[in-house]
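A.B. asks: Turn this into a structure:
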Amino acid sequence: MEISRAPLRRLGVAAALVCSAALLAGCSGSSSSHSSSSSTKDGSTTAQAAVPMAAADLQSDYLKVIRDVLPSVVQIQASSDLGSGVVYDDQGHIVTNAHVVGHEKTFKVTTANSEDELRATLVYAYPDQDLAVIKLDKVPDGLKAASFGDSAKVEVGQIVLAMGSPLGLSSSVTQGIVSATGRTVSEGPSGGAIGATIANMVQTSAAINPGNSGGALVDLAGKVIGIPTLAATDPNFGGGPAPGIGFAIPASMVKTIAGQIIKDGKVTDSGRAALGITGRTVVDDDYRAAGVAVVEVKKRGAADKAGIRAGDVLTGLGDTDITTVTTLAEALAAEKPGDKAKVTYTRDGVEKKVDVTLGEQ
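C.D. replies: Below you'll find the model as predicted:
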C-alpha cells in the first residue's frame, strides 16, 4: 500500500457517534429468552436503560473535548494551499506540517472563534519530519494553546477525534480510533522531491482529508496526541483512498521539534539516524529496483568514516534489504544516531560489508 497526502473522502459524524456509544454500552443487537436483566419502575430493563445512558455519557465526552480543543485549531492559508495548524503556546506559535507551508514565508490564519484573517510568518520548516512552526504577527485576545499528550501512552483502540479544515471547511471534526502505533511511513513525492520518511506514526481510522494536514488528533482527555499528516491510497484502485487509514506524527516528536524551533530558530537535535550520503535508486537488468547508488558522500560523515565511496551501491542495512532510497530511509528511521549498523554494498561487482556508526540527519 502506498501513502499520499490527499485522498478525497467525506465521513459522516453523527451516525458514528451513535454506533460508538452502542458498542461501548455492550449492545449486541440481539436478544435471548435466557438473558438476565432487571426491571425499572417504568417497566424498562436496566440493560435497555444503560444504552442511552452510555450514549449520553460518550456524547458528553465528545462535546467537552470539542469545546476545549477546537479553539486551539486554526486554518492556514498559503497562496496556493490550505491546511490546518495547532496553537502551541500563548506567544502565537502555531505548529503545522512542512508540506502545508511549502516554500512560503507568510500566511493568513483564521481561528475557530473569529472570521478575521490574521497574518503569520514562518519561523522554520523541517521537511525531514514534515513539521513547521509559524508565528502570528499579532496575538489576538483569548488565543488558547492546546495541551499535548504523551505519545508513549497512546493505545490501539483508543477513541480519537481529528480536528481541522478539510476541503476548506474550517473547524470540522471527524472521529475514529487509534488503529495502530509505531508505523514507519514514507510520504509520496511532491514537487519532484522525495517525500519524508517518518517513524513511530499513529495510525487512525478518523478521516484525514485535504486540509486536515497540520491539525489535531485528540484523545477524550482533550490532549493532542498527534498531528494528522497522511492518508493512505490504494494502488489497486487507481490510487484512490484506502478508507479508514490515516497517519499522524506523534505528539512527542511534535514537542521535540517545535520546542527546538521556537528556542533556537531551527532543529538542532533531530534524533534521526543518517549515513551521510546522497543516493539514487538503481535497477537491475530486469529493471527492478536493486539498491541505492552512492552519488555523494558527506565529508566526515558516517559513511565517509566507514570507507564508503561515491559509486558504491548499498544493498543492505542490518537485516533489511535495501532496494530503493525509500527502503533505505525506512531502515534508518528505525535506528538512532550513534547506533552501529552493518552496511552491505557492492563495489566493482564485489559485495562488501562494513560496520558503520550512524550519524545524525
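A.B. asks: C-alpha only now, for contacts and for neighbours.
C.D. replies: Noted.
A.B. asks: Give me the nearest residue to the residue most central in space within the chain, chain neighbours excluded.
C.D. replies: Closest to where the C-alpha atoms of the chain average out (C-alpha atoms, centre = their mean) is Ala248, at 2.2 Å. Counting by C-alpha to C-alpha, 6 or more residues apart in numbering, the nearest residue to Ala248 once its immediate chain neighbours are dropped is Pro228, at 4.0 Å.
A.B. asks: Isn't the one you found up against Gly246?
C.D. replies: Yes - the pair Pro228 and Gly246 qualifies as a contact (C-alpha atoms under 8 Å) at a distance of 7.5 Å.
A.B. asks: which residues are common contacts for these two?
C.D. replies: When contacts are counted by C-alpha atoms under 8 Å, 6 or more residues apart in numbering, Pro228 and Gly246 are jointly contacted by Ile208.
A.B. asks: Between these two, which has more neighbouring residues?
C.D. replies: Neighbour totals were compared for Pro228 and Gly246, and Pro228 leads with 35 against 27 (other C-alpha atoms under 10 Å).
A.B. asks: helix/strand/coil for the more buried one?
C.D. replies: On the three-state scheme (DSSP: H, G, I helix; E, B strand; the rest coil), Pro228 is labelled strand.
A.B. asks: From Gly259, how far off is it?
C.D. replies: As for Pro228, its distance to Gly259 is 19 Å (criterion: C-alpha to C-alpha, to the nearest Å).
A.B. asks: Now for this structure: which strand has the highest residue count?
C.D. replies: Residue-count comparison of every strand in the chain, with assignments taken from DSSP state E, identifies strand 172-186 as the longest.
A.B. asks: how about this one, so we can line them up?
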Amino acid sequence: MLGAFLFAVALPKLIELELLPYEFYLISEDHGLMSENLVANQDETFQFIHSITPISVDIATQVTDIVARVTPAVVGVENIQTRSFNFWDQAVYDGGTGSGVIYRKTDDRAFIVTNHHVIEGADQIEVILADDTRLIAELKGSDLYTDLAVLEVDGTDIDVMIDLGNSELTKVGEPVIAIGNPLGLGLSGSVTQGIISGTQRSIPQDLSGDGLADWQADVIQTDAAINPGNSGGALINMSGQLIGINSMKINQAAVEGIGFAIPINEALPVIQELESVGFMTRAFLGVEAYSLIDVPKAEWQQSLLLPDEVTGGIYIQSVEPFTPADYAGLQTYDVIVELDGEPVHTIVDLRKFLYQQKGPGDEMVIKFYRSGEAEEAIVELTKQ
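C.D. replies: Here you go, the predicted structure:
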C-alpha cells in the first residue's frame, strides 16, 4: 500500500515541483524521448541525450574452453572409391564421410583412429583437418568386430593431439561432449552435449547381413546427438579427455537420443595392435556353428537328442579339416555347452570367449553333447 501511494501520489507531485535530482522523460506520441521541461515548448533544442554504450560480456565456459582445445584433434575422414567398367572407363565417387581423432604423433607422422565402417571398401582415404587441409591417409589396419580402424598421415602441419581418458571411471549422469562431422563435411566440427546414459551396454550386431547377431559390441550409451558422419568422432569428458569413439545410434522413428561410443579402454589395445601389426590376432577353432536358439525347440530332442537340462548352446554345422576342432575330434551336430567350465548359449558367447579370453596356442576345454551323451575335448587353438 505504501509503495502504491508513493508511485501514484508522491512521485508525480515531486516531479511537478521539480524536487527530483534528475530529469524525468516522457514518451511522445511518435515514441521519441522528451524532457518534462520541454513538453510545453517543443521548439527548444533538446540538449540531453542518453547514450547507449556496448558492453563486452565474457561468455567463456568450461565447455567452450574444452571445445576450443579439442576440436583441432577431430578430423574429417572421406572414403573415396573407384569402379572400373572396362579397361579405359572408371567412375570415382564418394563412398561416404565420417570423423576421426588424432591420438598420437611421432616425428612427422600422425595417427588417427576412426570406425571400420567409415573406411570400409575405400580405394583412397583423405583426412580433412580443422583448417580444411586435405591429407592422403594410409590405412594401417582395420577390424570388423570392434569397428575400429587406424590411419596414418603426414603430421608436419599437425600439432594438436587428444588426451586419452579412462572410460572405466565414467558414471551415469556425467556430462559429455560429442564432436564430429554430422551429415558430411559441411557441418564439420559440430559439437553436441549430453550425459552418460549407461555404461557397459552390450548391443547385438548383424555383421553378415543374414538377420542374426554375429557379435555384441560393449559400448557407452549417451544422449549427446550422434548422427551419420559423427562415426569415428570423439566423446569427451569434462576434463577434455577422450573416453569413447562415437560409433552408432538407434535409428528408429520412435527412438530419440540413444547413441553409442566404443569405450577408449576397450579400443586402446585394438588401436595399438592395428597400428603395429595391421590386423587383430585372434584364436581360431575351425567350426561353422549356430546358436541353438535358432533351431526349433522340437528338434532339440528329436534330432540332436539333447536332455531336458540343456537350455542353450551352439550346434556345429560343419568342421573344417586340419583345424583345432578337427584334431580334437569334434563332429557335425555336436552341441557345445561349456568352454573352460563357462556356459555358452549363443555364437556370440563363443566368439567373445575366443577373441577376448583366448589367444593362439592356448588350450581350451570344450564340453559338448553328442547323441545325447555329454563329452569333453581339449583343443589347442591356432591363429585365425
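A.B. asks: Map the residue nearest to the centre of structure 1 onto structure 2.
C.D. replies: Ala248 of structure 1 maps onto Ala261 in structure 2, with residues paired by TM-score structural alignment.
A.B. asks: Show the contacting residues for that match.
C.D. replies: Counting by C-alpha under 8 Å, 6+ apart, Ala261 of structure 2 touches 219-222, 235, 244-248.
A.B. asks: element containing it?
C.D. replies: Secondary-structure element containing Ala261 of structure 2, defined by DSSP states H and E: strand 259-263.
A.B. asks: what's the average distance of the helix or strand that that strand is followed by to structure 1?
C.D. replies: Note on strand 259-263 of structure 2: by DSSP H and E, the next helix or strand toward the C-terminus is helix 264-276. After superposition onto structure 1, the mean distance of helix 264-276 of structure 2 to its aligned counterpart is 1.9 Å, using mean C-alpha distance after the TM-score superposition for structure 1.
A.B. asks: Return the set of buried residues in helix 264-276 of structure 2.
C.D. replies: Across helix 264-276 of structure 2, burial judged by 16 or more other C-alpha atoms under 10 Å covers 264, 267, 270-271, 273-275.
A.B. asks: between those residues, which is closest to Asn181 of structure 2?
C.D. replies: Of all the buried residues of helix 264-276 of structure 2, the one with the least separation from Asn181 of structure 2 (C-alpha to C-alpha) is Ile264, at 19.6 Å.
A.B. asks: Contact partners for that closest one?
C.D. replies: Taking C-alpha under 8 Å, 6+ apart as the definition of contact, the neighbours of Ile264 of structure 2 are 164-167, 242-245.
A.B. asks: Make TSV out of those residues and add distance to Ser208 of structure 2, neighbour count and secondary structure.
C.D. replies: Putting the contacts of Ile264 of structure 2 into TSV (distance: C-alpha to C-alpha, whole Å; neighbours: other C-alpha atoms under 10 Å; DSSP: H, G, I helix; E, B strand; the rest coil) gives the following:
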residue	distance to Ser208 of structure 2	neighbour count	secondary structure
Leu164	32	17	strand
Gly165	33	19	coil
Asn166	32	14	coil
Ser167	29	20	helix
Leu242	30	26	strand
Ile243	28	26	strand
Gly244	25	27	strand
Ile245	22	30	strand
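A.B. asks: Just the closest of these to Tyr145 of structure 2, please.
C.D. replies: Ile245 (14.4 Å).
A.B. asks: The closest one -> structure 1?
C.D. replies: Structural alignment places Ile245 of structure 2 opposite Ile227 in structure 1 (criterion: TM-score structural alignment).
A.B. asks: Hmm, that match is touching Ala216, no?
C.D. replies: Yes - shown here, Ile227 of structure 1 and Ala216 form a contact pair, counting by C-alpha under 8 Å, at 5.1 Å.
A.B. asks: re earlier: in TSV: the contacts of Ala261 of structure 2, plus distance to Leu33 of structure 2.
C.D. replies: Output for the contacts of Ala261 of structure 2, formatted as TSV (distance: C-alpha to C-alpha, whole Å):
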residue	distance to Leu33 of structure 2
Val219	63
Ile220	60
Gln221	58
Thr222	54
Leu235	54
Gly244	59
Ile245	59
Asn246	57
Ser247	60
Met248	59
